[in-house]
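Engineer: Whatever this is, show me its structure:
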Amino acid sequence: MHKPILRQLMLAVLPLLLMLLPALVQAQDMTVLSVRDADGGQDYSVKLQILLLMTALSLIPGMLMVLTSFTRIVIVLAILRQALGLQQSPPNRVLIGIALMLTLLIMRPVWQDIYQNAFKPYQAEEMTLEQALVRAEQPLRQFMLAQTRENELHQVLLIAKEPTTMAAADVPLDVLIPAFVLSELTTAFQIGFMLFLPFLIIDMVVASVLMSMGMMMLSPLIISLPFKLMIFVLADGWSMVAGTLAATFGASP
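Structural biologist: A predicted model of the protein is given here:
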């Protein structure tokens, strides 16, 4: 009985609020989208900068996957878990945590460059927000270009209908990012294949032994899993995988 009455009251009050909103905004000086000229470019109001910062914070998970080494690391760890024959151990949260920590370590030089040459000058009001963003883009671009393959970059340039003879420094960021992600996927599957081979050999040997003994009803995975875990632990597999992943990005293991 009360729901129709509340709905009618809301429909009656909503237009009034919409009419009063501009007056309230003007009265309290809540100008958000204001841009002023500054030396060497344009600067934005503090409220607009806060709005841009909050928007950027909501995009951090997506930026983490397409701008850093996170994608390659988490895919390799997932393939390694599958090669060991483990379904839920380590759990997905643990793999994501390991990938995140390795990403922070591998990307540390990039973060330090952005902090020293973009964030600190902007915080000291030595450059505008636009200049700081342009400066912060440079180390990320260098990192992505170093990891991007020529085939993937060529394919994305064709998709974007850009000249394929374009110099690497002139490649637009919206073209470089998908090329970088495709290159990361290719490299991750190549590393995963190399990790899968020794465990596949163990499975084949155990299956051959069981067939020769006539125990065809016994699953080879049940017998091979302890051997794979033992070999992986004795070889200090987790440290080797982390060092190999760091070395693929040019970081010292």
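
Engineer: C-alpha from now on. contacts and neighbour counts both.
Structural biologist: Noted.

Engineer: Quick one: classify Asp37 as helix, strand or coil.
Structural biologist: The local conformation at Asp37, judged by DSSP: H, G, I helix; E, B strand; the rest coil, is strand.

Engineer: Not counting its neighbours along the chain, what's nearest it?
Structural biologist: In space, and not counting its chain neighbours, Asp37 is closest to Asp43: 6.0 Å by CA to CA, 6 or more residues apart in numbering.

Engineer: Surely that neighbour touches Glu125?
Structural biologist: No: between Asp43 and Glu125 no contact is recorded; they are 10.6 Å apart, counting by CA atoms under 8 Å.

Engineer: Name the nearest residue to Met216, ignoring sequence neighbours.
Structural biologist: Closest to Met216 by CA to CA, 6+ apart is Leu210, at 6.3 Å.

Engineer: the strands in this structure, which residues?
Structural biologist: 35-38, 41-44 (DSSP state E).

Engineer: Make CSV from those strands and add distance to Ser58 and mean neighbour count to it.
Structural biologist: Below are the strands of the chain laid out as CSV (distance: least, CA to CA, whole Å; neighbours: other CA atoms under 10 Å):
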stretch, distance to Ser58, mean neighbour count
strand 35-38, 23, 10
strand 41-44, 20, 16
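
Engineer: Next, the second sequence, to be compared with the first:
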Amino acid sequence: MNKTLKSPNSAKSKYLYILFLATISLLTSSHPSWAVGLPNITLGLEDADSPEKVSAALQILFVLTIISVAPAIVLMMTCFTRIVIVLGFVRQAMGTQNMPPNQIVIGFALFLTFFIMSPTINKINDTALQPYLAKEISQGKALDLTVFSMREFMFSQVQESELSFMAELTIEKEPKDKADIPTTTLIPAYMLSELKTAFSMGFMVYIPFLVIDMIVASVLMSMGMMMLPPVIISMPFKLLLFILVDGWTLIVGSLVKSFG
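Structural biologist: Okay, the predicted model is just below:
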């Protein structure tokens, strides 16, 4: 009964919808000016009218590429690697597991990186960025000055053994000065040097906490409490030692001074 009542209305609405579409199509075909306001979306490549358009497009592409590789630049060409590795060793040596959390460790390492790299950043701003924005130098010259400042920082921190090792692997002739060493050789050598220095500092951080673990383990064994994990007892003593010697200040001071 309900279906027989609803079928005329549904058929009527269907006919009205078809009539409406037909009217719109007839109006737009007979009067093209009425369809001027309708949007038109196109996607494709067009010919550039001037070299400025090509230059602007290439600059945008270059900026997007720099933004995409920015994390790799921070990791490989700054002091971030050494700082975050040493802070990770400190957390593991104390046995606090996820305290402080990873977000705090990485954020702290990032701001320490900005602090230590501030002379290099200011030099890049003064010699490359500001003259480029003032249209005093070209984009290529600004890029060369930026790379030169970063190379100076890496040369000041890289160890000679790692630099010689990478130069033997990648350069056929023996380099006479720093200019003969390409950046593609300097960056891996700098990373090897940073890893070596960070692990050396991590070893020095581990020693006092290891002594506490050994003392606590010896005391527990002498008392016959061999089933009790020494880490549970030694962790409060580690925290107490770290607080008494102002450990975070010592760690940060050692990290900053290690970069000269």
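
Engineer: Once they're superposed, what TM-score comes out?
Structural biologist: Their TM-score after superposition, calculated using TM-score structural alignment, normalised by the length of structure 1, is reported as 0.82; 220 aligned residues with a CA RMSD of 1.9 Å.

Engineer: could you check the distance from the residue nearest the centre of structure 1 over to Val110 of structure 1?
Structural biologist: In structure 1, the residue lying closest to the centroid (CA atoms, centre = their mean) is Met65, at 1.4 Å. Met65 of structure 1 sits at a distance of 15 Å from Val110 of structure 1 (criterion: CA to CA, to the nearest Å).

Engineer: Repeat that for Asp29 of structure 1.
Structural biologist: Here Asp29 of structure 1 is placed at a distance of 39 Å from Val110 of structure 1 (CA to CA).

Engineer: Between these two, which is the more surrounded one?
Structural biologist: Val110 (20 against 9; other CA atoms under 10 Å).

Engineer: The more buried one pairs with which position in structure 2?
Structural biologist: Alignment note (TM-score structural alignment): Val110 of structure 1 maps to Thr120 of structure 2.

Engineer: ok, for its match, nearest residue in space, not its chain neighbours?
Structural biologist: Ser149 (6.5 Å).

Engineer: What lines up with Ala198 of structure 2 in structure 1?
Structural biologist: In structure 1, Ala198 of structure 2 lands on Ala188 (TM-score structural alignment).

Engineer: nope, Val216 of structure 2 is what I meant
Structural biologist: In structure 1, the residue paired with Val216 of structure 2 according to TM-score structural alignment is Val206.

Engineer: Pull the number of nearby residues for that match.
Structural biologist: The burial count for Val206 of structure 1: 20, using other CA under 10 Å.

Engineer: Surely it is in contact with Leu225?
Structural biologist: No: using CA under 8 Å as the test, Val206 of structure 1 is too far from Leu225 to be in contact (9.9 Å).

Engineer: and the match of Ala198 of structure 2, how far is that from Ile50 of structure 1?
Structural biologist: Distance check for Ala188 of structure 1 against Ile50 of structure 1: by CA to CA, it reads 37 Å.

Engineer: aligned partner of Arg91 of structure 2 in structure 1?
Structural biologist: Using TM-score structural alignment, Arg91 of structure 2 sits opposite Arg81 in structure 1.

Engineer: Could you pull out the helices in structure 2 for me?
Structural biologist: Secondary structure of structure 2, counting by DSSP state H: helices at 2-30, 51-68, 70-77, 80-94, 102-116, 118-124, 130-133, 139-157, 160-170, 183-222, 230-244, 247-258.

Engineer: For the fifth one, name the packing helices and strands.
Structural biologist: Using 3 or more CA pairs under 8 Å, 6 or more residues apart in numbering; DSSP states H and E as the contact criterion, the secondary-structure elements in contact with helix 102-116 of structure 2 are helix 80-94.
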